[in-house]
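Engineer: Sharing a sequence plus its predicted fold:
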Amino acid sequence: MSRQGKLVIFSAPSGAGKTTIVRHLLSKRPDLEFSISATTRQPRGEEKDGVDYYFISKEEFLHRIAKKQFVEFEEVYSGTFYGTLRSEIQRIWDQGKDVIFDIDVEGGLHLKRKYEEHALAIFVQPPSLLVLIERLTGRGTDSPEKLEERFAKARKELDYAPQFDIILNNYELETACKEAELLVDDFLKR
């Protein structure tokens, strides 16, 4: 019989610090395992298939949607899909671990609705939209057009914050990481 574990979901607009917080938690908690998302986009920088993402073709992604292999998915940017494979969650639960997600806002809410009390959905709130724009621009990984697309998406995503279980303010990273540790610890003890 398959084990039903818990899900810890971190969502935020791109640049809010959710990836850094998730990496911090993974370094502190061996009982958590990162859920690797599938995507149709190309790898960036040093990203590796099966580590950062499962990089698959758009055709393969659509085929898997048709076979209902995704717990959640969406076309995040025009022509670029992201999603969570059912098999990925089960793989982690079968190891006796709980799943931690670094996922976009709509994907996070889909997971929360699907798993309800088995999931803790945390929205990472950046200090301001201006700080978010500075962080995204400072990365130097996106074209001006892609940055505009990210800014527009971020504005929209900030409105979703109240739908999450908890809003974690990331005004100062070290404090946010400590708060995240306490929140996750409390949830996993329940």
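Structural biologist: That came through fine.
Engineer: C-alpha only now, for contacts and for neighbours.
Structural biologist: Will do.
Engineer: where along the protein do the helices fall?
Structural biologist: Assigned by DSSP state H, the chain shows helices spanning 18-28, 58-66, 86-94, 105-115, 129-139, 144-158, 173-189.
Engineer: right, so of those, which gets closest to residue 44?
Structural biologist: For these, proximity to residue 44 was assessed by Cα to Cα; helix 129-139 is nearest, at 11.9 Å.
Engineer: Which strands or helices does the closest one pack on?
Structural biologist: helix 144-158 (3 or more Cα pairs under 8 Å, 6 or more residues apart in numbering; DSSP states H and E).
Engineer: burial measure for the closest residue to residue 70 other than its chain neighbours, as a count.
Structural biologist: Nearest residue to residue 70 in three dimensions, chain neighbours excluded: residue 85, at 4.4 Å (Cα to Cα, 6 or more residues apart in numbering). Using other Cα atoms under 10 Å, residue 85 is surrounded by 22 other residues.
Engineer: what sits against residue 85?
Structural biologist: Contact analysis of residue 85 by Cα atoms under 8 Å, 6 or more residues apart in numbering lists 37-38, 69-72.
Engineer: Can you say which two of these are spatially most distant?
Structural biologist: Every pair of those checked by Cα to Cα; the farthest is 37 and 69, at 12.3 Å.
Engineer: Next one for the comparison:
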Amino acid sequence: MSQPDTRRGLLIILSSPSGAGKSTLAKRLMAWDQTLSFSVSATTRRPRPGEVDGSDYHFLSESAFKSMVRNGEMLEHAHVFGNFYGSPMGPVKAAIDRGCDVLFDIDWQGAQQIKTSALRDHVLSIFVLPPSIAELRRRLVSRGQDAPETIRKRMQKSWDEISHWDGYDYILVNDDLDATFEQLKTIVSAERLRQPQQPGLVGFVRGLQSEFEEDEQ
């Protein structure tokens, strides 16, 4: 009797303060398993030059966005700088039903909304911590992307983000990128084997039970 080869996908949430290495880990994870995809967010802001609807964002009118929220069609949503942002449930549910994992790069507020959504049984949440605040500041400065005032604001925001570390399933301290990535792969591989992720197990176990019954006859 063959083992079940079907599985349900995971909603993989990666959160961290800016500079902790989350984006690099996400890129490595997607290169490791190319069936994994990023969740495409919906937004009410206007498209920027070069942005493609359905690829960069799902661009919606405010009325359409609010209608999806009312109808329970958003896994999470927030109002940021005058615009709405959110994660549509439909594409995510379709992906995990096909057995494909979906990666979310969101903050702790979005993570909590998804963990209490209709798809909560399939959520894997991971928070990435820096090895120290001094190292976090060094990484932000060394990127050379932000002005000193922006770095100061990012550091201030980091404290609030770190304070919510205990709302996640797993915590990774990213003091060595390669080692942290190996830990991340181990977590994802193990979580894929959780009972809710293997719908084929029910039929498989029933088959085993039938074999027992046949042997007893």
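Structural biologist: Happy to help now that I have it. Bear in mind that the values here come from a model prediction, so they are computed numbers and not experimental data.
Engineer: Who has more neighbours out of residue 37 and residue 69 of the first structure?
Structural biologist: residue 37 (22 against 17).
Engineer: Wait, the more buried one touches residue 54, no?
Structural biologist: Yes. Using Cα atoms under 8 Å, residue 37 of the first structure is in contact with residue 54, at 6.2 Å.
Engineer: Reformat the helices of the first structure as CSV; add mean neighbour count and distance to residue 77 of the first structure.
Structural biologist: Output for these, formatted as CSV (neighbours: other Cα atoms under 10 Å; distance: least, Cα to Cα, whole Å):
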stretch, mean neighbour count, distance to residue 77 of the first structure
helix 18-28, 17, 19
helix 58-66, 14, 13
helix 86-94, 18, 22
helix 105-115, 19, 12
helix 129-139, 15, 16
helix 144-158, 15, 8
helix 173-189, 15, 28
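Engineer: Could you point out which of those sits nearest residue 45 of the first structure?
Structural biologist: helix 129-139 (11.6 Å).
Engineer: related to what we said a few turns ago, what does the residue nearest to residue 70 of the first structure align to in the second structure?
Structural biologist: Residue pairing (TM-score structural alignment): residue 85 of the first structure is matched to residue 88 of the second structure.
Engineer: got the contact list for residue 58 of the first structure?
Structural biologist: Counted by Cα under 8 Å, 6+ apart, residue 58 of the first structure has contacts 40, 80-81.
Engineer: same question, residue 7 of the first structure
Structural biologist: Counting by Cα under 8 Å, 6+ apart, residue 7 of the first structure has contacts 98-101, 115, 118-120.
Engineer: now residue 70 of the second structure
Structural biologist: Counted by Cα under 8 Å, 6+ apart, residue 70 of the second structure has zero contacts.
Engineer: Residue 169 of the second structure versus that one, what's the distance?
Structural biologist: 29 Å (Cα to Cα, to the nearest Å).
Engineer: rewinding a little: can I have the buried ones of the contacts of residue 58 of the first structure as a ChimeraX selection?
Structural biologist: Selection of buried members from those for ChimeraX, criterion 16 or more other Cα atoms under 10 Å:
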select :40,81
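Engineer: Fine, thanks again, bye for now.
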